[in-house]
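**Q** could you look at this predicted model? Sequence included:
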Amino acid sequence: MNYDALLLVSFGGPESASDVLPFLRNVTRGRGVPEERLTEVAEHYYHFGGVSPINEWCRSFIDALRGEFATHRVNLPIYWGNRNWPPMLVEAVQQMAGDGVKRALAFTTSAYGSYSSCRQYLEDLSAARAAVGGSAPVIDKIRHFFDHPGFVQPFADKLRTAAAAIDDPANARILFTAHSIPVGMNDVSGPEGARYHDQVAETAALVRQAAGLDLPYDIVWQSKSGPADSVWLGPDINDHLKAIAAEGVSSVVVSPVGFLSDHMEVLWDLDIEAKQTAEELGLSYYRAGTPGLDPRTVTMVRELVAERVDGAPVKRLGKLPLWNPNDDGCCPARRPVGMGR
């Protein structure tokens, strides 16, 4: 299929202290989150000067990707739009329309399938296109890339490096972590056996295998942000740290496979909160890195583009089913009545 642009779609983040509360209001608009809760979360950002690293990462990633495209003669201009903070998606789509773009591919910074990590991006793209009007380009989302070598192998290398520092391997555990979602959302995030939880679990297994480690591991979850009485995927990483400390585990290495780069939920939830929990429990705590600007991850985007533009072979390490995220049934917002929990 012919495409004439690539759009990087990300979550967005504040770039100064004065941005923080307006950004959080954008993120939570329509959810009824009280202002005092936003003020509480804002302190996480203020701890880092009010700046989320995600926007700067996007700029650097686009620079690297433009170089990759130039080297391999991929003639696609790259645009960038965020869901929650400038540059906003509607601005990017307006610019694309003004430049004469007719059909674009969208690469989102989430590797997995669920409403919040997939369908919601599509809804925001649709809203941006509607706001621009009839001149807006068609925009197709690139497939989930949770098992692509350019995603798995950088995690594996960084896990291996972090694990090398463990002083007591006989009593160590790997914890693979990703953003928790409501159980009902997980239950409809894909076909049976290939849902969000299953995708994260496959990535974890692939990363451990590629790292060549035989340490036991667990899948844990972080960053729950919904009502206290709702059921989300668990166990929470802090609760699990307490459980394994009671079992006699003395060291943990945490690999945040749910995140493409070190953004706020990695820096605060893992490097501050989870690390503090581990220290209080007497656990040695090591945090493995994310792919970030790894050249293999940059190459991955070019290869994902080539799958759609040139019909290039699909590169993947896993065995779970893949599907077209642009289909109407992909990652619906709500659990249908009568489906399990």
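**A** It's in. Bear in mind that the values here come from a model prediction, so they are computed numbers and not experimental data. Residues are numbered from 1 along each chain as shown.

**Q** going forward, measure contacts between C-alpha atoms and count neighbours the same way
**A** Noted.

**Q** now the helices: where do they sit in the stretch 151-300 of the chain?
**A** Assigned by DSSP state H, counting those that start in this stretch, the stretch 151-300 of the chain shows helices spanning 183-187, 196-211, 237-246, 264-267, 275-281, 295-309.

**Q** in the longest one, which residues are buried?
**A** For helix 196-211, the neighbour count (16 or more other C-alpha atoms under 10 Å) marks 196-208, 210-211 as buried.

**Q** rewinding a little: so for Gln153, which of the helices of the stretch 151-300 of the chain sits nearest?
**A** Proximity to Gln153 (C-alpha to C-alpha) singles out helix 196-211 among these, at 6.6 Å.

**Q** helices or strands up against that closest one?
**A** helix 149-163 (3 or more C-alpha pairs under 8 Å, 6 or more residues apart in numbering; DSSP states H and E).

**Q** now find how far off-centre the helix it packs on is within its chain.
**A** 16 Å (C-alpha atoms, centre = their mean, to the nearest Å).

**Q** can you check stretch 93-106 too?
**A** Counting by C-alpha atoms, centre = their mean, stretch 93-106 comes out at 24 Å from the chain centroid.

**Q** which of the residues in that stretch are buried?
**A** Val93, Gln94, Gln95, Met96, Ala97, Val101, Lys102, Arg103, Ala104, Leu105, Ala106.

**Q** could I get those as TSV with distance to Ser52?
**A** Below are the buried residues of stretch 93-106 laid out as TSV (distance: C-alpha to C-alpha, whole Å):
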residue	distance to Ser52
Val93	24
Gln94	25
Gln95	25
Met96	26
Ala97	29
Val101	30
Lys102	32
Arg103	31
Ala104	27
Leu105	26
Ala106	22
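
**Q** comparison target, given below:
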Amino acid sequence: MTDTLAPLDAAARVLDADTYDCILLAGFGGPEGQDDVIPYLRNVTAGRGVPDERLEEVSHHYRHFGGISPINEQNRDLKAALEQEIAKRGLDLPVYWGNRFWAPYFTDALKELHEDGHRKVLVLVTTAFSSYSGCRAYREDLATALADTGLTDELRLDKIRQYFDHPGFVKPNIDAVLNGLRELKAAGKAENAHVMFATHSIPTAAADVSGPREARPDGTPVPTGGGEEWYAGGGWYVDQQRAVSALVMDAVEQEFPGTPWSLVFQSRSGDPSIPWLEPDINDAIEALDDSVTGLVISPIGFVSDHMEVAWDLDNEAKETCDERDLAMVRVPTVGVDPQFVSGLIDLVEERHVAAAGDTPRAREALTDLGPWQDVCPANCCMTRKPKPTVSSAAADGGIGA
């Protein structure tokens, strides 16, 4: 069934608050030793027929760091920070942690929280933007984990909305870019500085169908009638990233007026014949005018300094800058910044109340794209034949789409 609600009509997509039992922090996962690298890459590429020889060729990023991705340790840190914030607010919400592609897996986390007596779960995904890999794939994999554990009828999993324009995500990114420009200024390199906001490249076909498909990113309806022509293209993934980047640059304007900026893409993989979002960050660096004196790179598309930040930016992009003798400052992701952690629990309190009748926290958003939806339409971010997903809507009965 097609959901005909307009995606910018946020009130129509808001679910009533409820009382939940716990939080599931949903991560991507990463290897934690040299012996883990190939099994981990097999998990990530499962079903694509990629031979181990090819996986070994692409494993050098992890091998460079001893086979250890920083992402798991960062999620441990985030889990601990969330628990501290929850305790400070007096909430009775234990935090569990599970990953899509490495231990602890979703199945492990679901078994654990079920054994502890929890049944109603708020899912907090470690991605801020709308895309198949950033939202729908998590919901699909959680539905698979429910089926694999036999807990489909035992657990209700409701995902917290995308938070790309929530103050808790935006404000730390503003601080980071300001500090990066100040660092360039201290080195005498800020007069003709440029800011690049880096995010993960995805196939343009996936970008076109990111977010709800019943309207264009500006909210303009498209003709209905079925078929591939039903959605005219555009997608929300890039629109959200540009909107947040513009917010950041508006905030730094007073101290660094007129600083130019651009949105660039990184970490492309897969068949080179398939179009992906461009420009690649290294191409964009090479294309900068010779008058540019310094570059701030903000990994706006990521919430932690994991492998694709550590390698693609701190190594590859840095090498490209060095070849041009261009001063570069790579600023941090939001990580466990107190503003981000507090903002995540604000998002929890939009959905969770201690008792029926309590007033939930007001929903905050800093762009006119939000607050983002609680309810994901059946075709939201759909890039292939649909699979069952855990629901963003209680009305879907736990499994939807």
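**A** Nice, I can see it. Remember, it's a predicted structure, so these values are computed and weren't measured experimentally.

**Q** ok, the buried residues of stretch 93-106 of structure 1 vs Pro313 of structure 1, which is closest?
**A** Once C-alpha to C-alpha is applied, the member of those that ends up nearest Pro313 of structure 1 is Leu105, at 17.4 Å.

**Q** need the counterpart of the closest one in structure 2.
**A** Under the alignment (TM-score structural alignment), Leu105 of structure 1 maps onto Leu122 of structure 2.

**Q** which helix or which strand is home to its match?
**A** Using DSSP states H and E, Leu122 of structure 2 sits within strand 120-125.

**Q** tell me where the stretch 1-150 of structure 2 has helices.
**A** Taking DSSP H, counting those that start in this stretch, the helices of the stretch 1-150 of structure 2 run over residues 37-44, 52-58, 60-64, 71-89, 106-115, 137-149.

**Q** mean per-residue distance, the longest one versus structure 1.
**A** This means helix 71-89 of structure 2. When structure 1 is superposed, helix 71-89 of structure 2 averages 0.9 Å from its matched positions, counting by mean C-alpha distance after the TM-score superposition for structure 1.

**Q** which part of structure 1 lines up with that helix?
**A** Counting by TM-score structural alignment, helix 71-89 of structure 2 corresponds to residues 54-72.

**Q** find the residue at the geometric middle of structure 1.
**A** Central residue check for structure 1 by C-alpha atoms, centre = their mean: the C-alpha nearest the mean position is that of Ser110, 3.4 Å away.

**Q** ok, now how distant is it from Gln209 of structure 1?
**A** 22 Å (C-alpha to C-alpha, to the nearest Å).

**Q** next one: Asp168 of structure 1
**A** Remark: distance between Asp168 of structure 1 and Gln209 of structure 1 (C-alpha to C-alpha) = 20 Å.

**Q** got it, and Ser18 of structure 1?
**A** Ser18 of structure 1 is 44 Å from Gln209 of structure 1, by C-alpha to C-alpha.

**Q** and what of Arg302 of structure 1?
**A** Taking C-alpha to C-alpha, one finds Arg302 of structure 1 at 25 Å from Gln209 of structure 1.

**Q** before we move on, what about Phe107 of structure 1?
**A** Relative to Gln209 of structure 1, and taking C-alpha to C-alpha, Phe107 of structure 1 is found at 27 Å.

**Q** ok, now Ala162 of structure 1?
**A** From Ala162 of structure 1 across to Gln209 of structure 1, the span is 15 Å (C-alpha to C-alpha).

**Q** now the one in structure 1 that sits across from Asp305 of structure 2 in the alignment, nearest residue through space, not along the chain?
**A** Alignment note: Asp305 of structure 2 maps to Asp262 in structure 1; criterion TM-score structural alignment. Leaving out its chain neighbours, the residue that sits closest to Asp262 of structure 1 by C-alpha to C-alpha, 6 or more residues apart in numbering is Thr290, at 6.3 Å.

**Q** burial count for the aligned residue in structure 2 for the one you found?
**A** With TM-score structural alignment as the criterion, Thr290 of structure 1 lines up with Thr333 in structure 2. Neighbour count for Thr333 of structure 2, taken as other C-alpha atoms under 10 Å: 21.

**Q** surely Thr333 of structure 2 touches His306?
**A** No: when contacts are counted by C-alpha atoms under 8 Å, Thr333 of structure 2 is not listed as touching His306 (9.4 Å).

**Q** the match of Leu105 of structure 1 reaches Leu155, doesn't it?
**A** No: taking contacts as C-alpha under 8 Å, Leu122 of structure 2 lies outside contact range of Leu155: 10.7 Å.

**Q** about what we covered before: can you put the helices of the stretch 151-300 of structure 1 in CSV and add distance to Gly49 of structure 1?
**A** As requested, the helices of the stretch 151-300 of structure 1 are exported to CSV (distance: least, C-alpha to C-alpha, whole Å):
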stretch, distance to Gly49 of structure 1
helix 183-187, 34
helix 196-211, 31
helix 237-246, 25
helix 264-267, 12
helix 275-281, 20
helix 295-309, 28
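
**Q** nearest to Gly13 of structure 1, out of the ones you listed?
**A** helix 264-267 (8.7 Å).

**Q** got a list of what the aligned residue in structure 1 for Thr320 of structure 2 touches?
**A** Correspondence of Thr320 of structure 2 to structure 1, assessed by TM-score structural alignment: Thr277. Going by C-alpha atoms under 8 Å, 6 or more residues apart in numbering, Thr277 of structure 1 touches Asn238, Leu241.

**Q** swap the cut-off to 10 Å and go again
**A** Ile237, Asn238, Asp239, Leu241, Lys242, Leu270, Leu283, Tyr285 (C-alpha atoms under 10 Å, 6 or more residues apart in numbering).

**Q** which one of the buried residues of stretch 93-106 of structure 1 is nearest to Val9 of structure 1?
**A** Proximity of the buried residues of stretch 93-106 of structure 1 to Val9 of structure 1 (C-alpha to C-alpha) peaks at Ala106, which lies at 6.5 Å.

**Q** that'll do, ta.
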